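A.B. asks: Would you be able to build a 3D model of this:
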Amino acid sequence: MLADAARGFLDESAPVAHLRGLRDAGKRHDPALWKAMADMGWAGILLPESAGGSDMGHAAAGVLAAEMGKTLATSPFLSTAVIAATALRQVADDRAAQAMAKIASGEVTYALAIDEGRKFAPEATDMQATRDGNGFRLNGTKTFVVDGAQADRLLVLARTDAGLTLFDLPADRDGITREARAMIDSRDAAQVDFSDVAATGDDVLGKVDDAMAVLKPALEAGQAALAAEMSGVAAGAFGMTVGYLKERKQFGTLIGSFQALQHRAADLWCQCEVTASAIAHAGRMLDSDPENATLAVSLAKARATATAKAAVIEGVQMHGGIGMTDEFDMGFFMKRARAGAEWLGDYGYHAEQVARLRGF
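C.D. replies: Next comes the predicted model:
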């Protein structure tokens, strides 16, 4: 029921043509679309009812993310409603409760500022938060901050005296400079510079020197939801390709009747189904046993990355020359698959996680 409702809304309000329109207009975010999503309760899907959320869980968040992937809907759902919401849920204080309520209402959006190098590596964070009286001074640069140019607040990972600390900062605080950088899929991924940015103890999310206690569940929630979105990307590309095979004729014959193309389509369908199963399992693990969900989450992200790549490559090839043109939508799916592959850990990162946890 949730999937059907989401599909109906997205087909009408955020089809692929909507993304094309945003790109052509030089925009990377549609506040009205996000407000509509929040009004339907999507922003609070992982938040408790006390904060205005519905507390439906990670499996349900994956359902929404997958439907968004099918139409390439552009929104801060992953960074705000999934990652930030999960991080705030780890902290039981009034400030976190107020922040969650603002997320659920759609009033505030977040971005995650952790990456510094070319690859996802939170533990290798080098940005410094030095002691300054009862507070800190942050200096450094964060790259690939998805939704960072539009976000109201930033979750910032920095190195303190004895470990890593996570800060929840307003994006307009003195010393923070954001440079919007469009990704290949026309979404926002900013570079954020921190120059002597003041932070107090109230800005710390969780405990000083213990960021991963808050950040690890949030990252795994984001990775699982991103995997679900990428499975939606694969499904959207697959559906478009099968539709074309049923319509395109060569020498008076539907190309869908060619056995070689049938085999390729059948193989891709099997990959999509196996990946959907892995993603559903990751959602169940996050809901029922989050302390032991890492293997399921990394397996889902690795499979979703590989499946989305296969789906868009097959889509372009089976469409032939038209698949390479900007006027045709398949290229948008290919670009989203490529950007999603890098965010929150690429195939190699998650394959290594799976191998390590399986004892190889």
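A.B. asks: use CA for all of it now, contacts and neighbours both
C.D. replies: OK.
A.B. asks: residues touching residue 191, list them.
C.D. replies: Residues counted as contacts of residue 191 (CA atoms under 8 Å, 6 or more residues apart in numbering) are 141, 142, 143, 144, 145, 148, 178, 179, 180, 181.
A.B. asks: the helices in the chain, which residues?
C.D. replies: Assignment of helices within the chain using DSSP state H yields the ranges 2-13, 16-24, 31-39, 58-71, 85-89, 94-104, 212-245, 259-288, 294-319, 330-342, 347-357.
A.B. asks: Mean neighbour count added to those helices, as JSON lines?
C.D. replies: Formatted as JSON lines, the helices of the chain follow (neighbours: other CA atoms under 10 Å):
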{"stretch": "helix 2-13", "mean neighbour count": "15"}
{"stretch": "helix 16-24", "mean neighbour count": "17"}
{"stretch": "helix 31-39", "mean neighbour count": "16"}
{"stretch": "helix 58-71", "mean neighbour count": "26"}
{"stretch": "helix 85-89", "mean neighbour count": "24"}
{"stretch": "helix 94-104", "mean neighbour count": "19"}
{"stretch": "helix 212-245", "mean neighbour count": "25"}
{"stretch": "helix 259-288", "mean neighbour count": "18"}
{"stretch": "helix 294-319", "mean neighbour count": "24"}
{"stretch": "helix 330-342", "mean neighbour count": "22"}
{"stretch": "helix 347-357", "mean neighbour count": "16"}
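A.B. asks: One more, please, to line up against the first structure:
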Amino acid sequence: MDFSLNDEQRMLDETVSRVIREEYGFEQRRGFAGEPDGFSAANWSLFAELGLLAIPFAEENGGFGGGGVELMIVQRAFGRGLVLEPYLASVVLGGGLVEQLGSPAQRERLLSPLLAGKSRLALAWAEPEGRYDHLAVATRAERDSDGYRLSGLKAVVLHGDSADRLLVTARTAGGPTGRAGLSVFLVDSAQPGVGVRGYATIDGLRAAEIRLDDVRVGADALLGPEGGAADALETVLTLGCAALCAEAVGVMEAACELTLDYLKTRQQFGAPIGRFQALQHRMVDMRIALEQAQSMAIFAACSLGLPGAERDRRIAAAKVVIGNSGRFVAEQAIQLHGGMGMTDEAMVSHLAKRLVMIDHHLGDVDHHLGRFVALSD
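C.D. replies: Next up, the predicted model:
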């Protein structure tokens, strides 16, 4: 099969790669991490100006109608630069769910400022005891006279501490793990009853614990039909997994390049350590793992348009392979760098941390291996 990019895709690749190369050096990234929101507001505006925030959305919603390949191109470049901005959290997950569930009026109200870089969304779906099960939702939404009252706790909400609005999954009916009765509500993060505790994750990004204490929202805060959000949520989380797979490939590419450069320059016994055959073999093993990951990222990107069960099975397989490959590359890169590979001043340590977190985001290897087995029966 021909996996070469078309002209528009090549232009996108050149544009986003140039931005990362010129505007996202390692020292620049360290500076961005120190800003109030943990990322660069100027870069977020630049991404909007270049149309990167509009890539995944349909044209009727103000987007460019990009598919899995276009998302893969952007995320792969972002992985190479270890981008801190909330593209996955706000655009892919938050904006993606609005596009899936929102009414025309809600899409216009929420997506227009998002695509312009003037607002940010965060998807609050995970709960402390739910692990990676998106249907394990104990948060409740009870009807009152003119809307709903929400109570519950959400865990590890990516960039939840800097989002203007939260998309919260809650039970309007049914048991704690059933598909029926799962709804999504739009919640202003600053309104009474919403508690936000933000923190840094080990890879330099941000997340938050969100507490909802009898939070009152209007009827217009409900996205989609009451109790019918499960399918849309699964679609968006699967899209997020494909995006993470592509990002992991970018991170692995950067790790392999840094490690090869180090082997060529580090001297021992009067020669570059890259001349030692044992280290050459380990470098080759890293490249083999990278090639496997690249193939699976393409496989995931090209599977997004398939029917639900087959799509989920394929992307679960990709998440497993890329999770294993990412950890292998991270471990080898650090070991080949020696002790300096663990220091905060070495970019390779940040690449390794990001690969570990990518494995855990939206389900780790064990979780997706179980999903793949279940979907293959």
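A.B. asks: Write a PyMOL command that selects only the buried members of the contacts of residue 191 of structure 1.
C.D. replies: Buried residues among the contacts of residue 191 of structure 1 (16 or more other CA atoms under 10 Å), as a PyMOL selection:
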select buried, resi 141+142+143+144+145+148+178+180+181
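A.B. asks: related to what we said a few turns ago, export the helices of structure 1 as JSON lines, with columns for distance to residue 119 of structure 1.
C.D. replies: As requested, those are exported to JSON lines (distance: least, CA to CA, whole Å):
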{"stretch": "helix 2-13", "distance to residue 119 of structure 1": "32"}
{"stretch": "helix 16-24", "distance to residue 119 of structure 1": "26"}
{"stretch": "helix 31-39", "distance to residue 119 of structure 1": "29"}
{"stretch": "helix 58-71", "distance to residue 119 of structure 1": "23"}
{"stretch": "helix 85-89", "distance to residue 119 of structure 1": "22"}
{"stretch": "helix 94-104", "distance to residue 119 of structure 1": "28"}
{"stretch": "helix 212-245", "distance to residue 119 of structure 1": "15"}
{"stretch": "helix 259-288", "distance to residue 119 of structure 1": "23"}
{"stretch": "helix 294-319", "distance to residue 119 of structure 1": "15"}
{"stretch": "helix 330-342", "distance to residue 119 of structure 1": "8"}
{"stretch": "helix 347-357", "distance to residue 119 of structure 1": "9"}
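A.B. asks: possible to save the contacts of residue 191 of structure 1 as a markdown table with distance to residue 292 of structure 1?
C.D. replies: Converted to a markdown table, the contacts of residue 191 of structure 1 look like this (distance: CA to CA, whole Å):
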| residue | distance to residue 292 of structure 1 |
| --- | --- |
| 141 | 32 |
| 142 | 29 |
| 143 | 29 |
| 144 | 28 |
| 145 | 27 |
| 148 | 30 |
| 178 | 36 |
| 179 | 37 |
| 180 | 36 |
| 181 | 36 |
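A.B. asks: What is the aligned counterpart of residue 203 of structure 1 in structure 2?
C.D. replies: Taking TM-score structural alignment, residue 203 of structure 1 has residue 221 as its aligned residue in structure 2.
A.B. asks: that older thread, looking at the contacts of residue 191 of structure 1, which are in strands?
C.D. replies: Those of these mapping onto strands are 141, 142, 143, 144, 145, 178, 179, per DSSP state E.
A.B. asks: The first one: what's it in contact with?
C.D. replies: For residue 141 of structure 1, the contact set (CA under 8 Å, 6+ apart) comprises 116, 127, 191, 192, 193, 194.
A.B. asks: Map residue 131 of structure 1 across to structure 2 for me.
C.D. replies: Under the alignment by TM-score structural alignment, residue 131 of structure 1 pairs with residue 143 in structure 2.
A.B. asks: who touches residue 205 of structure 1 in this structure?
C.D. replies: With CA under 8 Å, 6+ apart as the criterion, the residues that contact residue 205 of structure 1 are 88, 91, 165, 166, 167, 168, 211, 214.
A.B. asks: and if we set it to 7 Å?
C.D. replies: 166, 167, 168 (CA atoms under 7 Å, 6 or more residues apart in numbering).
A.B. asks: how close does the match of residue 203 of structure 1 sit to residue 308 of structure 2?
C.D. replies: Separation of residue 221 of structure 2 from residue 308 of structure 2 (CA to CA, to the nearest Å): 27 Å.
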